[in-house]
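[1] Quick one: sequence plus predicted model below, questions after.
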Amino acid sequence: MGINDRQLHRFCYRVSSTDKLSQVAQKIIDTIEQPITLQDTMVCIGSSIGISIYPEDGIDSAELLKNSDIAMYSAKQNGRNIYQYFEPSMTEAAAKRLVLEANLKQAVKQKQFINHYQPIVDAHCGKAVGVEMLMRWPTGQGMISPMEFIPLAEDLNLIISMTEIALKTALQDLIVWRGFRNDFYLSINISASHFSKGELVTFITSILKEFDLPTSAIKLEVTESAFITEPERAIDKMNQLKALGIKLSLDDFGTGYSSLSYLRLLPLDVIKIDRSFISNIGENNADEAIIEATISLAQKLGMSCVAEGAETKEQIDFLVSRNCHYIQGYFYSKPLPCKQIISLLKENKLEYISARESL
């Protein structure tokens, strides 16, 4: 049995049936999932378990460990916090992963990644106020989904260098955009690795100085994973960034375990409401209630909200009527290359303005 999230531990069990082994695996997952308190902060972690069985999946320890590793990575890809028995078909998937790893490393060396940018629109005035930077990987077979290469880049410790290269290009683009709209900003996703391994504060300070941009020109987006493993270190770095005048956003709010407990500790300025809630506006009363509660909570904490994934007028009208007027989604624009953002700013046309009054 293999368990992993950054570190690997292996256990050997002699059991009478696979049902017993499943019970052991689930008990491990349930135990690890239990919240713990570190320095007055509630922390939740998860695990992924891969299982191989002797002699069906291997006749020696090397083969059994290899196959449990393959099953474990399959568990991670299928959502984490689950266990997975090895299946021969997984070997093909593991081989594909090895090819993707090699291609990814080569792509980083050759700087094959490009930036696209999705506008964030103020629905009160119908104008884009900023963009979110999104990395794209073009290949001869088409674009590879970020859902595939971003988690892999994090596993291979490549995400820091990839983000730094992308950010330098993005800031060059931002200088051009701010010539049309001088308060236009760039929002950047920061991974957990930036907090645990990288010199994030030093890098951000130096790159803004290099491009002669104020701290108000960028916003940093973080997810819960950035501060779950080493919360004190992450919070310290966030406070340093906040002291510099950089605004911080909590991304994918409501989809993790510990968001509420961290809101009182983190120096946040913006909460981004996840698209999974936005897509159900008009269809799911529970999701609408969560959106309303999130907006109300943000206001009481002195934060603003950005709604991700809005695709219809009805969704935008609902959000604006609840005092969330910063909108990011395909209704206004898909992610665009730099030249199309320039065209958008040159045209300076009004986008849809919601006439809904706040409730």
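    All right, it came through fine.

[2] For the rest of this, base every contact and every neighbour count on C-alpha atoms.
    Fine.

[3] helices or strands up against the stretch of helix or strand residue 165 belongs to?
    Assigned by DSSP states H and E, residue 165 belongs to helix 159-177. With contacts defined as 3 or more CA pairs under 8 Å, 6 or more residues apart in numbering; DSSP states H and E, helix 159-177 has these neighbours: strand 114-122, strand 185-189, helix 192-196, helix 338-347.

[4] Use this one as the comparison:
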Amino acid sequence: MPSPNRRTTVSAPAVDAAALSRAVHDGQLVAWYQPIIDLSTGSAVGVEALARWPRPEGMIAPAEFIPLAEASDLVIELDLAIIRHALADLRRWQRTRPGFELSINLSGRHLDSPTGVTELVAMVEAASVAPGTICVELTETTRPDAADQGAPALEALRAAGMSVWLDDFGAGFYNLRDLIRLPVDGIKIDREFTAQLEHPRAAPLIGALTTAAHQMGLRVTVEGVETTAQADVVARLGCDLGQGYLWSRPLPVDELEGWLSAAPAASE
């Protein structure tokens, strides 16, 4: 497995919503990717697409512009712009890596919008990629106005062949009750739990969540894995997938493709 990329970026001056809107409409935001690893084999089975905003004066930190987008329906346009780029890359990757998965972030505002989900389904169909390789991660920072009302939209995504995941599980809006009432296929355990694995209660909690998820037929990803020791623990607890700096930081597409060329594929 290649060593993790240690590239750093410099935060540019803070921006406002108007500048972000122009950037989205002008195509300034791009997709970077973080590999997702099968913990049982160590192979790269997919990537998560993440929004990045490069500017001449430096890289705008996601923490500076994502909250701006989520304050309005601008986040829908931002999500779809990143997804459009990522689907084009996925189509190319699947020519040599059949079954390679793409995780995409979707704000709860898509579920509130009458066209948010239909636009995504149409985009995936037009991209000529395998829908079953698209994992839709529902971000917790902005959930739909009523989670139960969002269930039909999630069913529409699943009917189109995509899987639905609850992102940052355990550290935000989504909770155990949502696993019962929402039609989902997996959970991504928040990095806060991984960071506290040295605490005697952290591993039992992750293990319990994983066992419960598996009994419901769900898959489990653990994010924020930074050390081999953490990877060994979550694998022993039964978690399916891992993501974190142990393997790689988020990378621009050219660097990601170099990383993939040296990483074992899922079939190896």
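    Done, it's in. Values in this document were obtained by computation on a predicted structure and should not be read as measured data.

[5] Got a TM-score for the two of them?
    Once superposed, chain against chain, the TM-score is 0.88 (TM-score structural alignment, normalised by the length of the second structure); 254 aligned residues with a CA RMSD of 2.0 Å.

[6] Present the helices and strands packed on helix 159-177 of the first structure as CSV; the columns should include mean neighbour count and distance to residue 138 of the first structure.
    Compiled in CSV, those are given as follows (neighbours: other CA atoms under 10 Å; distance: least, CA to CA, whole Å):
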stretch, mean neighbour count, distance to residue 138 of the first structure
strand 114-122, 22, 8
strand 185-189, 22, 20
helix 192-196, 20, 24
helix 338-347, 15, 15
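
[7] what's the closest of the ones you listed to residue 100 of the first structure?
    strand 114-122 (17.6 Å; CA to CA).

[8] Can you tell me what residue 213 of the second structure aligns to in the first structure?
    For residue 213 of the second structure, the aligned position in the first structure is residue 298, judged by TM-score structural alignment.

[9] isn't its match right next to residue 306, touching?
    No - counting by CA atoms under 8 Å, residue 306 is not a contact partner of residue 298 of the first structure; they are 10.6 Å apart.

[10] Looking only at neighbour counts, state which of those two leads.
    Legend: neighbour count by other CA atoms under 10 Å for residue 298 of the first structure and residue 306, higher for residue 306 (23 against 18).

[11] Let's verify that one: helix, strand, or coil?
    strand (DSSP: H, G, I helix; E, B strand; the rest coil).

[12] If we ignore the residues flanking it in sequence, what's nearest the match of residue 213 of the second structure?
    The spatially closest residue to residue 298 of the first structure, leaving aside those adjacent along the chain, is residue 304, at 6.0 Å (CA to CA, 6 or more residues apart in numbering).

[13] burial of that neighbour, as a residue count?
    Quick note: residue 304 of the first structure (other CA under 10 Å) scores 21 neighbours.

[14] got it, and residue 77 of the first structure?
    12.

[15] What separation do you get for it and residue 68 of the first structure?
    14 Å (CA to CA, to the nearest Å).

[16] one step back: what's near enough to touch the residue nearest to residue 298 of the first structure?
    269-271, 295, 298, 324 (CA atoms under 8 Å, 6 or more residues apart in numbering).

[17] Quick check on those residues: which are buried?
    Buried members of the contacts of residue 304 of the first structure, counted by 16 or more other CA atoms under 10 Å: 269-271, 295, 298, 324.

[18] Make TSV out of the residues you listed and add secondary structure and distance to residue 314 of the first structure.
    Shown next, in TSV, are these (DSSP: H, G, I helix; E, B strand; the rest coil; distance: CA to CA, whole Å):
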residue	secondary structure	distance to residue 314 of the first structure
269	coil	26
270	strand	23
271	strand	21
295	helix	17
298	helix	22
324	coil	13
